[in-house]
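Chemist: Quick one: sequence and predicted model below, then my questions.
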Amino acid sequence: MNKIQIRAVKGDFIWYNVNGDNVNYLLYGSEAYLVQKKLDLLIKDHVKVQDTMNTIVYDASENDFSIRKVIEEASTFAFFSEHKVIIVNNSVFLTRGTTLSEPELKELEAYLAKPSDFCSIVFIHHEENIDTNKKVYKIIKKYCREIHEKKLDANEFKSFLRDQAKQRGLQFDNEAFNELAARLDNQMVNAIRELDKLKLYGDKIKTEDVRALVSRPLDSETFHLINALMDKDLTRSLHIWNDMVVLNVEPLSFMGLIASQIRLMYQVLSLHQQGYHRQEIVNTLLNSNTKVDVYRVSRLLNLAQAADSARLLYILNVLAQLDQKSKSGLVDKKFGFELFLIEATR
């Protein structure tokens, strides 16, 4: 089986041309923009004009999903075109906790071993958490072309962002561009949306325009707050929290995000101290059904190395006490969160 990894170049893609081969695919990755662009190219490669007769979509996350229906459809001639594409979206059976029955696995393997020459199946999973030990993955890997769309690293994302801004005629000075990149947190779909919004504002964008029009994603703010906590910087911590108050972020929800990230930091740091490399850490966490990628692990590991396990556990304990007091009404949620910041930055 061919494993294909394609990277973004200047906002577009290096595409592997299948030259008309009638093959089936596994397409996965956590960056929705890259996955959708690749799917569009796959469909275009196999059908001249996309419509509901030659492009059929199934959602594997729905309760009534059946792989048998997919196989039956794939075995039925395309009446209004020479070729058709079946998209199996949200292929959750590739992850832990969901599976196909043994008879379904046998039917799937039998079909993929001798597929219809008039149909291509594209199995899509929008996360990185594929369980490579599962039988269904091994079957699909054996017979399908695997396309893994990895998230862009920081430099690739900035290149993509510059090209997309240029296409829209937007002009940034270095400070404004860096501020925009920081607020987008390597999210390509969000980048497209925010650039379109900035285009409505004007062509020459200043730093204050970016700060006024583009809000940081909550996950990014969580990361920046944890960074401030690790630095024991109370002023910066309170500044970030005040920004969240302006955005009407609910304190308990924000506490939950912080606790989740710090628990993950603890896991990452523990595995690193055991001698695991970054990709090995990712694979270990994915096998425990934790949604991560190398980029996220790298960010958290860099943060975690500035602290130690005892400090991370201490912050988690302070958060747990605050959560209990807030939910029981013993302390005001907003005031309690500010007390937590004071305690955690000592």
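Modeler: Yes, it's here.
Chemist: CA atoms for contacts and neighbours, from now on please.
Modeler: Will do.
Chemist: Now the longest helix anywhere in the chain: buried residues?
Modeler: Ordering each helix of the chain by length in residues (DSSP state H) puts helix 251-273 first. Buried residues in helix 251-273, defined by neighbour count with 16 or more other Cα atoms under 10 Å: 251-252, 254-255, 257-259, 261-272.
Chemist: who does that helix touch, helix- and strand-wise?
Modeler: helix 218-230, helix 278-287, helix 294-304, helix 309-327, helix 333-344 (3 or more Cα pairs under 8 Å, 6 or more residues apart in numbering; DSSP states H and E).
Chemist: Ok, which of these comes nearest L26?
Modeler: Proximity to L26 (Cα to Cα) singles out helix 278-287 among those, at 17.8 Å.
Chemist: Can you tell me the closest non-neighbouring residue to the residue nearest the centre of the chain?
Modeler: Closest to where the C-alpha atoms of the chain average out (Cα atoms, centre = their mean) is S30, at 3.1 Å. Once flanking residues are discounted, S30 sits nearest to E127: 4.3 Å by Cα to Cα, 6 or more residues apart in numbering.
Chemist: surely that neighbour meets L286?
Modeler: No. With contacts counted by Cα atoms under 8 Å, E127 stays clear of L286, the gap being 10.0 Å.
Chemist: take the one below as the second:
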Amino acid sequence: MDYQKAIQDVKKGNLKAVYTIFGSELFLQQEFLQILLNQFGEADNLDMAKIDLSEQSLDAALDEAEMFSFFAEYRLIIVENVQFLNANSSQKLSTSEEKRLLDYINNPNEASVIVFVIPFDQVDKRKKLTKAFQKQTAFIEVNPLKEQEVSRYIQRYIEGEQLNITREASQELLVRVNYQLTEAMGEISKLKSFSLTGQPITIDVVRTLVPRTLESNVFELTDAVMKKRVDKAVQIYQDLILMKHEPIALHALIISQFRLIIQSKLLNQQGYLEADIAKELSVHPYRVKLALQSGRRSNLKPLAEFYDELIEVDYHMKTGVGIKETHFYLLLTKLVSLA
């Protein structure tokens, strides 16, 4: 079910008995739940239960859903951390639990609204239960948005809040949060507070108030290396060390970035588009875009050879061979020789 259509239906009071929110975009999850809550009236009159399946059983959730409220028209039951639709999840249902769940979603209590929250971007579509959820519930996807979608969402929000922010500042914000909507909305709250001073939000304000994520810094580091900008790469690495990031942890992120570059390059050569690659690798589309841009500068063979070297250095670092802080500088001489 389309996310925007689901929100419009809820605002009109057209409630479904069973919702499934599927995807890792936390902000959209919370936005939908808040809009749903608003339809149930004041907090004092709200008959709601929250069930966390990492701590409680599915039977407890269904028990709540089958109850009738004594003081409200509807009961709202939010079931968090639903993992049993995933392929390799340790959260398993017994035969009786699965049967009871199937019976409920096929014939729900119309006096209850139950929401299953699946905080992942993929489910096992081969499962009978997954097919039933997709067919019988309002199945709403909140997967990470594409770069352009995040940009449009943020722009609409800025206009709605009438924030005095420059185009360059807005772009800088998105870059600093890797075009991740949840992170962007969190940082905008800082910018809203600044706007109360009456001053415009400029790019310098964003650079002061919005820190780069560690992943963003590591991408900038690997990108500098791929462009053979050794001085910049060394400066970024030294800054990260001064920020108390452990060399072993930084090296692991560098490995992850090169792995993504190689995987994206391979899939792109097989005809996969950016969105398909992001879904296949379960990463944000913006990361794939940046990885493909970096990968275009190098051939696959030297990239793969260097990746093997990274793995070997990772082993040396973890077993205490050499000085942790100097491994990166030794690797730079090989990095800049990539074709």
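Modeler: Received the coordinates, thanks. Nothing here was measured: the structure is a model prediction, and the numbers come from that model.
Chemist: Could you get me the TM-score between them?
Modeler: Superposed pair, TM-score by TM-score structural alignment, normalised by the length of the second structure: 0.85. Supporting alignment: 331 aligned residues with a Cα RMSD of 2.8 Å.
Chemist: Roughly how far does the residue nearest to S30 of the first structure sit from T95 of the first structure?
Modeler: 10 Å (Cα to Cα, to the nearest Å).
Chemist: returning to that earlier point: please say which position in the second structure the residue nearest to S30 of the first structure maps to.
Modeler: In the second structure, the residue paired with E127 of the first structure is F120, using TM-score structural alignment.
Chemist: Need the counterpart of P247 of the second structure in the first structure.
Modeler: Structural alignment places P247 of the second structure opposite P251 in the first structure (criterion: TM-score structural alignment).
Chemist: tally of neighbours for the counterpart of L152 of the first structure in the second structure?
Modeler: Counting by TM-score structural alignment, L152 of the first structure lines up with L145 in the second structure. L145 of the second structure has 19 neighbouring residues, counting by other Cα atoms under 10 Å.
Chemist: hang on, isn't L145 of the second structure packed against N178?
Modeler: No. Counting by Cα under 8 Å, L145 of the second structure stays clear of N178, with 11.5 Å between them.
Chemist: May I ask which helix or strand encompasses N248 of the first structure?
Modeler: For N248 of the first structure, there is no host helix or strand (DSSP states H and E).
Chemist: what's the counterpart of Q263 of the second structure in the first structure?
Modeler: Checking TM-score structural alignment: Q263 of the second structure goes with Q267.
Chemist: Check the offset of stretch 230-247 of the second structure from the chain's centre.
Modeler: Relative to the centre of its chain, stretch 230-247 of the second structure is centred 26 Å away, using Cα atoms, centre = their mean, to the nearest Å.
Chemist: so what's the nearest residue to R259 of the second structure once chain neighbours are set aside up against?
Modeler: Closest residue to R259 of the second structure apart from its sequence neighbours, by Cα to Cα, 6+ apart: Y307 at 7.3 Å. Neighbour list for Y307 of the second structure: 255, 258-259 [criterion: Cα atoms under 8 Å, 6 or more residues apart in numbering].
Chemist: May I see those residues organised as JSON lines, with distance to K227 of the second structure added?
Modeler: Output for those, formatted as JSON lines (distance: Cα to Cα, whole Å):
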{"residue": "I255", "distance to K227 of the second structure": "17"}
{"residue": "F258", "distance to K227 of the second structure": "14"}
{"residue": "R259", "distance to K227 of the second structure": "17"}
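Chemist: Kindly indicate which of these lies nearest E274 of the second structure.
Modeler: R259 (15.8 Å).
Chemist: For the second structure, which segments count as strands?
Modeler: With DSSP state E as the criterion, the second structure has strands at 18-22, 48-52, 75-80, 112-118, 138-141.
Chemist: can you tell me what part of the first structure the second one aligns to?
Modeler: The counterpart of strand 48-52 of the second structure in the first structure, counting by TM-score structural alignment, spans residues 55-59.
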